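[1] 3D model of this:
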Amino acid sequence: MKAAPGESVMILSEARRILLCLRYGIGDVVMELPALETLRRAAPQAHLTALGSRHALQILEGDPRLDALACVQDWGLTHWGDPGTGESVERLEAWLQEQEFDLILDVSHAVIGVRDTLWARERGTVLDTVMNSPDPMLKKGKSGIEALNAIIYNSWGLEVPADLLPRIWLGAEESRFRETFLHRSGLEEGLVVGLSPVASSALKRWPETRLAALADRLVEEFEARLLLFCSPHDDSREVLGAMRHAGRVTVVLARHLRQTAALLTRCATFICNDTGLMHVAAAVGTPVVAVFGPTSPRLYLPPLPSCRAAGAETPCPHRKNNAFGPALCMVENRCLVDEKACIHHVELREVWIKVRQTLAAAAAAIR
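    Model (predicted):
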């Protein structure tokens, strides 16, 4: 059954077994972490299971705020829109029956096959943020996280503290990995800056040649050593091929997200596109300079003084500034205004100014 808003707090305080359906993407899950922490405080007695995609769940492994993780890929579901097969739905149904959840949060965020199965069961109480749109808050100029927190309050009855920001918990295992990696790479001392060409869409990828030029400037002006974080497909070739100082770069191929997060803590700043890694870096305390194209920094840039956006002033009539979701150009996978995407109009100088500001602020904080 669906609960009335006024009943939400009582339902949370009495729940024994809670299933939290996470959004699919890495960045989306990181943005939900303040709500997760508030939920844990509100229901300390409950056994809390988070359900999501394998890549996003990696950041929550070993997290003390959760009691269990459930991965949709374990039931044969391969992407957010996957309705599943008869066999996968049967296995999911058996798992749900075994778990006996008495409260389910945000069914609408689950993979289609899980969502449809949960709605069909009609067992347990459901509190779902889909009943409240974040758009009114976004139209008032609020950040993406502020809008998410508002719909959490309207849907779950939980008030997320304004000063509670996303935080990824890292343990001793990640610390050991980081120290071993840095020792083997000779990166234990000196200035280390992280960079990444990774993007979920070509429209969100700043040209690799400009990233390479920025990397060379970091070496020449600051004598920096560089960590280049790449995707499983190893997109380092174009960046390294355009650099004069490629020997100062240590390539980090796609790793477990918690290992990546641990390495990001060594970086004085992280320069990237609007990706999940941007959110991960900010959530472990690393200053960020992110290059934006068809997405809005106000919605997606982590709301921290140490996080800066470049490209926000580049005009784009299809950019969504007051609503979540992909711009029309991203849906059609092509720029609808120009031969080149708007992110190609973000100049090196603009990003370099943001990087210098970020490094100066970090140095001042240390002093």
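[2] contacts and neighbour counts: CA atoms only from here.
    OK.
[3] Strands of the stretch 1-150 of the chain, residue ranges please.
    17-21, 47-52, 68-71, 103-105, 125-127 (DSSP state E, counting those that start in this stretch).
[4] Dump these into CSV; add mean neighbour count and distance to residue 248 as well.
    Shown next, in CSV, are the strands of the stretch 1-150 of the chain (neighbours: other CA atoms under 10 Å; distance: least, CA to CA, whole Å):
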stretch, mean neighbour count, distance to residue 248
strand 17-21, 23, 42
strand 47-52, 22, 37
strand 68-71, 18, 38
strand 103-105, 22, 47
strand 125-127, 23, 51
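[5] any chance of those in JSON lines, plus distance to residue 222?
    Below are those laid out as JSON lines (distance: least, CA to CA, whole Å):
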{"stretch": "strand 17-21", "distance to residue 222": "44"}
{"stretch": "strand 47-52", "distance to residue 222": "41"}
{"stretch": "strand 68-71", "distance to residue 222": "43"}
{"stretch": "strand 103-105", "distance to residue 222": "48"}
{"stretch": "strand 125-127", "distance to residue 222": "51"}
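[6] Looking at those strands, which is nearest to residue 195?
    Nearest to residue 195 among the strands of the stretch 1-150 of the chain is strand 47-52; the distance by CA to CA comes to 27.3 Å.
[7] Let's see this one next, to set against the first:
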Amino acid sequence: MRSTDWEKENIHHIALWMPNWLGDVVFALPAVQGIRKVFPEARFTALARRPADDFLIHHPAFDSVLPIPYGSSEGALASLQFGRTLRKYRFDLSILFPNAIRTALLSRLSGSRLRLGYGTEWRGCLLTHPVDAIDSRSMHAVEYYYRLAETLGAPALERSFESVLTDDDVFRQKTMLAEKGIGDTPCLVAVQPGASKAEKRWHAERFGELCRRLAQEQDAQFVFLGSQAEAGLIDEVRALCPPEKCVALTGLPLHEVLGVIKNCRFLVANDSGIMNLAAMVGTPVVAIFGPGNVLTTDPVIAPEKKEIVTKKFPCSPCRHRFFEECEPSPNNKPYCIEDIQVEEVMQAVQRLLQRV
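    The predicted model follows:
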């Protein structure tokens, strides 16, 4: 259904149900920006899981952000109550980026008059405007989400992001790093050794060896980033690095993480949400892809600003049925991540540094 089919003059408040995973939230932002061009006067409210809500409130496309309750402590009754509390916002249109039935049900309970999303998982009856489902593995996630924007009449896709940072945001984090004795170098490197699943994480000791070599060859300093739950993993990597050249910043709000990353020359990370956040703010990326799908989740940044280190196996792209469709290495990791060596990542860093 094209934009001419919508009663645009009667759409004043739009709910944008953001994807569940942090990287997918980033991939959906070009669609949000495209939809904003269709409805420039409407109020946009993002509904997002924590911690994504922390930086979305700074995105110029959104007027407000509502955190979605999620987790083992949030049962069916809590979800129903949350859906009903949304009625007070009087949404005229809801756009559903996640394909979950739960999202469609919550949107229906919110009383939103119009509800658009992919008609997957038998949820078409909960949507007023279901969009024909396609295989999400057949295209990049940015394109997949943008199809919903095109349904509303958005112009051609622009693979770019509006800024969520001000100069003051970046300067505050630069000052914080200086107070910790870090940043007085042309080669400040952000390192994120974590990932959503253990099978996607490159070995901690290999991250440590990479940092040791970069310290020797590039006089690099390091900022280790991750959640509070990843503090132990980060300590493993830090133990292998010159202590005077590194600092760990775990558990920071995402908006502050973005300011830190913006101060860095580049980021080295596993396939993760932080990888995509770095690309969003324009910081060059060296991405280590094990059991990921580069076709669908390649970081959205200019080609000269990224290096992807990955291995091709017969089971690629991975469906994350770990050790059902592949054999574990002696370290209990998939071979697609196990076989990536320090030298390969070091060469990727060197290629990137020749360009940025």
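[8] How close are the two chains, by TM-score?
    The TM-score (TM-score structural alignment, normalised by the length of the second structure) is 0.85; 336 aligned residues with a CA RMSD of 2.6 Å.
[9] sorry, back to before: which of the strands of the stretch 1-150 of the first structure sits closest to residue 181 of the first structure?
    Of the strands of the stretch 1-150 of the first structure, nearest to residue 181 of the first structure by CA to CA is strand 68-71, at 27.6 Å.
[10] So what touches that closest one?
    Strand 68-71 of the first structure is contacted by residues 48-54, 57, 61 when judged by CA atoms under 8 Å, 6 or more residues apart in numbering.
[11] Output the residue interval of the second structure matched by it.
    Mapping strand 68-71 of the first structure onto the second structure (TM-score structural alignment) gives residues 64-67.
[12] ditto for stretch 192-211 of the first structure
    Residue span in the second structure matched to stretch 192-211 of the first structure, by TM-score structural alignment: 188-207.
[13] Enumerate the positions of the matching stretch that are buried.
    Applying a neighbour-count criterion of 16 or more other CA atoms under 10 Å, one finds 188-195, 199-204, 206-207 buried in stretch 188-207 of the second structure.
[14] What is the nearest of those to residue 92 of the second structure?
    residue 195 (36.9 Å).
[15] Then the closest one would be within a helix, right?
    No: assigned with DSSP: H, G, I helix; E, B strand; the rest coil, residue 195 of the second structure falls outside any helix and is coil.
[16] How much space separates it from residue 256 of the second structure?
    Distance from residue 195 of the second structure to residue 256 of the second structure, counting by CA to CA, to the nearest Å: 19 Å.
[17] Enumerate every residue touching residue 298 of the second structure.
    Shown in contact with residue 298 of the second structure (CA under 8 Å, 6+ apart): residue 140.
[18] That one maps to what in the first structure?
    In the first structure, residue 298 of the second structure lands on residue 301 (TM-score structural alignment).
[19] residues contacting the residue lying closest to residue 271 of the second structure once chain neighbours are set aside?
    Sequence neighbours aside, residue 289 is the residue nearest to residue 271 of the second structure in space, at 5.3 Å (criterion: CA to CA, 6 or more residues apart in numbering). Residue 289 of the second structure sits next to 200, 270-271, 308-311, 337 when contact means CA under 8 Å, 6+ apart.
[20] Equivalent analysis for residue 73 of the first structure, please.
    53-54.
[21] rerun that using 10 Å as the cut-off
    Residue 73 of the first structure makes contacts with 52-55, 79, 88, 111, as judged by CA atoms under 10 Å, 6 or more residues apart in numbering.
[22] Report the two of those separated the most.
    Across these, the longest distance by CA to CA is 19.5 Å; it joins 55 and 88.
[23] Spell out, range by range, the helices that occur in the stretch 101-250 of the second structure.
    Along the stretch 101-250 of the second structure, the stretches classed as helices by DSSP state H, counting those that start in this stretch are 101-109, 141-151, 167-179, 204-218, 231-238.
[24] Nearest to residue 132 of the second structure, out of those?
    helix 141-151 (10.0 Å).
[25] which other helices and strands contact that closest one?
    helix 22-38, strand 93-96, strand 114-118, strand 129-131, helix 294-297 (3 or more CA pairs under 10 Å, 6 or more residues apart in numbering; DSSP states H and E).
[26] As CSV, the ones you listed with distance to residue 106 of the second structure would be great.
    What follows is these, written out as CSV (distance: least, CA to CA, whole Å):
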stretch, distance to residue 106 of the second structure
helix 22-38, 18
strand 93-96, 10
strand 114-118, 11
strand 129-131, 15
helix 294-297, 27
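[27] Kindly state which of these is positioned closest to residue 169 of the second structure.
    Using CA to CA as the measure, helix 22-38 is the one of these that comes nearest residue 169 of the second structure, at 19.1 Å.
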